[in-house]
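[1] Just to be clear, the model below is a prediction. Sequence and coordinates:
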Amino acid sequence: MIFAMRCLANKLLQYENERVNMNYIKNIKNIKNIKNINLAVVLMANWIVDIIIGCILMFGLGKIDEKYLISTLVVDLVFMIVVYIFEYIKKNDRYDIWIKGFIVAKNIYLVFYYMEHFCGSSKNINPLDVRFWFNGLIYVAIMVFIFAIFYRLPATVITFNVFTFILLIVNLFLVDERGLPFFSADLFSIGTAMEVAGNYTFKEWPQYLCIFIWFLTSTVTTIYVLKMQTKTKPEKTKFNVLIRLACLGFVFGVLTLFLKTNIMVDSGIETYFWKHTKNGVVLNLMMDIKYSKLEIPEGYDVEELEKIANKYKGTEGDGKTPNIVVIMSESYADLSVIGDFETNVEIMPFINSMKENTIKGKMFTSVYGGSTADSEYEFFTGDSMISYPNGAVPYQTYLKGTKFMSSLVRNIQKAGYTTISFHPNEASNWNRTSIYQALGFNKSLWIDDVKNPEFLRNYVTDECDFNMIIDEFENKKADNPLFYFNITMQNHGGYLVKGYENTVEITSGSGKYPKAEQFMSVARETDKQVERLISYFENYEEPTVVVFFGDHQPKIDSNFIEDMLGGSMDNLGIEELQKLYQTPYFVWANYDIEEKEDYDISLNYLSTLLCKTAGLPTSAYQEYLAELSEKFPIINGNGVVDAEGNYYTKMDALEKFDELITYESFIYNHMYDKKGYISSFFEK
């Protein structure tokens, strides 16, 4: 009996265990089914959001085309299906690595696609192009580097997506406002950018919002899938340390590949710094970093430079010391150099009419839409930006902390001049406080020195600005020559400021160009104030020379430029490109000087032209520049135009002409070779 009862009890226990196990297995299957359903819902919701946002961008905002939208949605869907299939058939944790790999790859690919399309690169790079794979490799390296820091995929994905989203928005804004992408040197200009950001209109905010939603949904979906997988808490084991070291080794290898080898050039990739859409955002940035270091010029030899320098002698001038006023007019330009168009009123009637005692023409600058400090640098030093990496701002990078700079200012002081600078904005912009001390100004005036300033579109007016000049000359001592350097602010971008009524309207063509019209409206006011200032000095009792030039062209409507040039800005040759780097200039005197019209030069020669016109002493370096200008009247950051009118890119010119290599060596010696500095050549 007892044996029978034991057998029955064992049978009942076995049955109960089997029932519990079956329920457990059933519960596990139910949980898996629920997870699969939830995953399907999340993936489908992500895809639907992509469709909605894509349609808004295509039909509502016109920011993407049908081909791009369809290809993006197809690739997105394929990745999602693969992830779901692996999750559905998953039998053990070994499947997790494949699921994680596919969802992270999907995230990287879509971020890559978003970045390149919205920045205009997707039409130039494709999977059959090496630039596509180079960009992809850089994106992977960024992701791997972040993973080496956090060692958690969710945190890595979030950080990667936030970083790339910020980079995308910054690039979109900079391209829209200045026509150039983000450069590494821009990190040193954040303070200056913040000072003037208030006048820029974020008119593309609907596009930015759509991109943000796209990034957000991709991030949330990726994190959700990663969280579904087996949760393993990272342990501080030797294996994990090796994984991190391997990740850092991979990143180091990628950096070495791009920065220390010639793989980009050997692959036929050109340095399209102004055509950032040719190479892709991150590859272009990598090229910028590679070439951003100021290298010692090839064949640099101080002894050889001294031999060349000894061939030139400075001059003592004609003994005259006329007052000198130099006005660098913010963003002032004659847009007709880009192409022909008609307006309801003339933009610069007075400046166009100047002939008597006037030298004038087109000034070739090295910057477009910004980086005013580079134009200052070229004027003061006679050095050209051709020797610097694209996007460089010497004031903020290479010359930071410099206590002494051989310059026009110091040389002119030795002729008995008092030197004053005035800029109606913050002194801290572009590191000007310390730079102007290094240049040698006796006194510098800023916005805080302006009593009762008047503003136009939130910037000090040229009328108010020029009143400061007139006041200084009204109160100056007789027979004490004055050098007055002025940077205006009135015409600064942006050019969609609400509440300002444009006075200029483009009457030709069918396009809409609101930025161009607002710019020309304020530039027209500058012409009026220039006429008033010249009228004042015409009656001034002391001999005076006035120099006026625009620091760079404004960044206006892209469609205006393309309509004027008759083609896309992405496909500009060097001659067409240089049309965007021309501004008006004139040298005028209230006494007799030799007159010249259509006398086109680059900005690095302007201070030499000023000294020779005013009869001032010149340094041996200025005599060298005067001779160089006879063969190369135009040298700027983009390239060279020779005396026969032939255009050369920067790279081609430096390879073709030994004279430019010598010029580069002099520039390096002038500013950076403290031991081998040839003072007798640069200083008067």
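    Received the coordinates, thanks. Residues are numbered from 1 along each chain as shown.

[2] alpha carbons only for contacts and neighbour counts from here, please
    Noted.

[3] What count of nearby residues applies to I158?
    Using other Cα atoms under 10 Å, I158 has 18 neighbouring residues.

[4] What of N431?
    N431 sits with 21 neighbouring residues when counted by other Cα under 10 Å.

[5] host element of A155?
    Element membership of A155 [criterion: DSSP states H and E] is helix 153-178.

[6] Buried residues in the following helix or strand past that helix, which are they?
    Downstream of helix 153-178, the first helix or strand assigned by DSSP H and E is helix 190-196. Using 16 or more other Cα atoms under 10 Å as the test for burial, helix 190-196 gives T192.

[7] Contacts for helix 190-196, please.
    E426, S428, N429, W430 (Cα atoms under 8 Å, 6 or more residues apart in numbering).

[8] List just the nearest of those residues to Y151.
    When the contacts of helix 190-196 are ranked by distance to Y151 (Cα to Cα), W430 comes first, at 39.2 Å.

[9] correct me, but V345 touches I506?
    No - distance between V345 and I506: 9.0 Å, which falls outside the contact criterion (Cα atoms under 8 Å).

[10] Compare these two (neighbour count), which wins?
    Of the pair V345 and I506, I506 is the one with more neighbours under other Cα under 10 Å, namely 18 against 14.

[11] next up, a second structure to put side by side with the first:
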Amino acid sequence: MLVTVITCVGLVLTALSAVSALRFARTGGTRIPANAIAWGVVFALLQAFIAIWSGIGLVESDLLSALVLNVVLTGCAWAGFNRARVSERALALVGPEGRLPHPLVASVLLLLVAGFFAVLGLEVPSNHDITWMYPLCLMLEWALVTAVMAGAFLIFQRRGGISAGIALVLHVIGIAEYFVVLFKSMPITPGDLTALSTAAAVAGTGYSYTLSAFCLYGMACAAVSMTLLQVAGILRPERSRRTRRGLVVNLAVGLALIAGVAAHVTLIDYYHTLNIQVYTWRPLESYYRQGFLPSFISGAQTIRPPRPDDYTVEGAEETIEEYATAYDEGAGSSESRAAAESQFSEEQPTVITIMNETFSDLSIYQQLHAGYTGPEYFKGMSDCLSRGKLYVSAYGGGTANTEYEFLTGNSMANLGSGVYPYTIYNLQDTENLAAQFKDLGYDTVAMHPNHATNWNRENVYEDFGFDRFLSIEDFQDAETLRGMVTDQATYDKILELLDTNSNPQFIFDVTMQNHSGYNTGLMPYDKQLNLSIDGMTNSEVNEYVSLIQESDRALENFIGQLSRLDRKVIVVFFGDHQPFFPSTFNDLWFTDEDEATHQERLWQTDYVIWANYDVAGNDQTSEVDDLSTNFLGAKLMELIGAPMSDYQKALTSLRDAMPAINSAGYCDAQGRWYLTGSSVEGGDAAQQAMEQARGDYAVMEYYQMFYDGRDIYTKRYQSAANETDPNLAPGTTKIK
């Protein structure tokens, strides 16, 4: 409320400045120019926005930031409305009798300062300690922003409006970065731009868009930048002194500046030449230390998958064949595998895979200093085919990358930072579990109780070979929790599919119940779990663990029903990533360990593979096998005796030397973890074998995804080409 009062007072003063300017103009027998009104109104609108936003409780109550912002906005608005007086005083400072020898010199100085304040407007909302940035990276970002703004300034003949718009856009990006970091503990990456529709679909669910004090400081910086650009525009030559030569020179220099920036960001390798790297395991630190623009540009340059050294199609095929042969001659020729193969061929069990939204066991963080023991039923399942830690390539968000790794066997570790294959690459010929089961005569169904367009799933699932995709339209009357379809509702839909179709099925269920944010206050009282973390209550943690408790109950009920079912069923259950907040506990409570182990704790969930019948060749005693998501599909096929592709056999063999790999790191056969980007030179036999396996995997994956690398990007986005089949249930999407 305090911010609202201060801002309203600021608005009154802004209005008075407009009245003052009107009187001054009338005294001189003139009118306020339209461009002066436009400049003043822009700052008044920013002030009005803060007044409204704070009035509904969405601005942090901070006296100093509110005062600073309103003093700046009122001052900037005054300068806009009183453009004539500002012009008179500014022009008095230049020329023979002024302090500066030429208006152009003053304009250049103003552009340099405006560029710096524009950088602050971008960085300050999320990067609260600008002194933490590397000085050279700060200078680079300043140079990029200033060059673009100066280019626009000159192209439009030394008018500041467009350049001021650039400063405002940068600030808006800074605000967006603040909220993305707040909700996901991850920065904005180039890949996020290809998933804007997904972000928009979930943006209004469970999130509170409260502007912090630093957001207000950032807005003040952006306003200062815009006003400096206005003054720079005032200093352009009078109409009578403008020449055609001056127009051409301005245009040429402006275009040269823009072209120079374009050439710089496309021709200079930020990663290798400038050593600006976004570390996958700690991207936020990369953005904070290197700046938003340098980090974003580096990520954009590496979004195209790196072609392995000395890669050839023939060599990749030979590598896959060698690893597959090793499997056939080893584990693939065992009696247990033969028994499982024979049983699978006769029985063809239905395979249900459940990727549970944000399902993880946070008891790994010293029981949250609250005696929290995690999901009780899930952890107590003792009759599984296999279970263990699951090392994923997503943290706080990025669900689609986990399902991509599971379905394809490919790892995000080989694709770089900030990449979302579902929205970027051409996946039409990518080997995957759905197509594999379809070739075995299975009916294939994908389900996700949200929009089919999220993460471009409607097109990807079509390319992968799913017969049907059940999306939010199929869950119109389903039970919800916090406004999201419950896990139990998706399990009921699966049971319905089993009841109405006796054919063997491959069902892929991507749940939605536990999606962030976790400060909605919408958990029913009887479902709430309240923890006291070091004697304090954390509403986000409590809402999250309450959701996990509900997921655990739903899983217990579902497994119980499947146990009584008169048909053979396999269940694969795993979490896609952790929520966004455990990094705080990780850094606070785990201080004496190596960096790789420290970071990998954030990038793990859990999995189980369970069957409601005795699988031949397996004791079904919940053998623990920690692995990464990209190996989980091959593990499933091996355990249940399903036919395995050469690639899956190769991945299984590969695990002898490298049991797990994700975008954060990789481990050797002795369980030692190494961060992505690090390299083991020499080392013992286990380390050398791991390095060889890692290189071979990169070659095999590139072959699986891109073959010869000519056609890597997706040909279709978010199309409306899917048709509705009248023979299907209402709202069901038919995958052609």
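    It's in. Not measured: the values here are computed from a predicted model.

[12] on that earlier part again, would you mind giving the residues in structure 2 matched to the helix holding A155 of structure 1?
    Here helix 153-178 of structure 1 aligns to structure 2 at residues 159-184, judged by TM-score structural alignment.

[13] and the aligned partner of G361 of structure 1 in structure 2, how many neighbours?
    When the two structures are superposed using TM-score structural alignment, G361 of structure 1 falls opposite G388 in structure 2. G388 of structure 2 has 19 neighbours, counted by other Cα under 10 Å.

[14] Go ahead and confirm G388 of structure 2 touches V624.
    Yes - judged on Cα under 8 Å, G388 of structure 2 makes contact with V624 at a distance of 5.0 Å.

[15] where along the stretch 501-650 of structure 1 do the strands fall?
    Listed in chain order, the strands of the stretch 501-650 of structure 1 (DSSP state E, counting those that start in this stretch) span 544-550, 582-589, 601-602, 634-635, 639-641, 647-649.

[16] With distance to N36 of structure 1 added, can I get the ones you listed in a markdown table?
    Putting these into a markdown table (distance: least, Cα to Cα, whole Å) gives the following:
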| stretch | distance to N36 of structure 1 |
| --- | --- |
| strand 544-550 | 64 |
| strand 582-589 | 62 |
| strand 601-602 | 67 |
| strand 634-635 | 65 |
| strand 639-641 | 60 |
| strand 647-649 | 58 |
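
[17] I'd like these written out as CSV, with mean neighbour count added.
    As requested, the strands of the stretch 501-650 of structure 1 are exported to CSV (neighbours: other Cα atoms under 10 Å):
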stretch, mean neighbour count
strand 544-550, 23
strand 582-589, 26
strand 601-602, 25
strand 634-635, 26
strand 639-641, 23
strand 647-649, 19
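
[18] Figure out which of the ones you listed is closest to K29 of structure 1.
    Closest of those to K29 of structure 1 is strand 647-649, at 67.4 Å (criterion: Cα to Cα).

[19] D334 of structure 1 versus the aligned residue in structure 1 for D552 of structure 2, what's the distance?
    Structural alignment places D552 of structure 2 opposite D527 in structure 1 (criterion: TM-score structural alignment). In this structure, D527 of structure 1 and D334 of structure 1 are separated by 11 Å, where distance is defined by Cα to Cα, to the nearest Å.

[20] thinking again about what came up before, comparing the helix holding A155 of structure 1 with structure 2, how large is the average distance?
    Following superposition, helix 153-178 of structure 1 is found to deviate from structure 2 by 1.3 Å on average (mean Cα distance after the TM-score superposition for structure 1).

[21] That helix: how far from the chain's middle?
    Using Cα atoms, centre = their mean, to the nearest Å, the mean C-alpha position of helix 153-178 of structure 1 is found 15 Å from that of the whole chain.

[22] Kindly provide the distance from Y544 of structure 2 to R241 of structure 2.
    The span separating Y544 of structure 2 from R241 of structure 2 equals 67 Å under the rule Cα to Cα.

[23] the more surrounded of these two?
    Neighbours were tallied for Y544 of structure 2 and for R241 using other Cα under 10 Å; the higher tally belongs to Y544 (24 against 8).

[24] wouldn't that one be in contact with N514 here?
    Yes - counting by Cα under 8 Å, Y544 of structure 2 does reach N514; the two are 7.3 Å apart.

[25] buried stuff in the match of helix 153-178 of structure 1?
    Residues 159-164, 166-184 are the ones in stretch 159-184 of structure 2 that count as buried (16+ other Cα under 10 Å).

[26] residues in contact with E88 of structure 2?
    E88 of structure 2 makes contact with no residue under the criterion Cα under 8 Å, 6+ apart.

[27] Could you check how far it is from V231 of structure 2?
    With Cα to Cα as the criterion, E88 of structure 2 and V231 of structure 2 are 11 Å apart.
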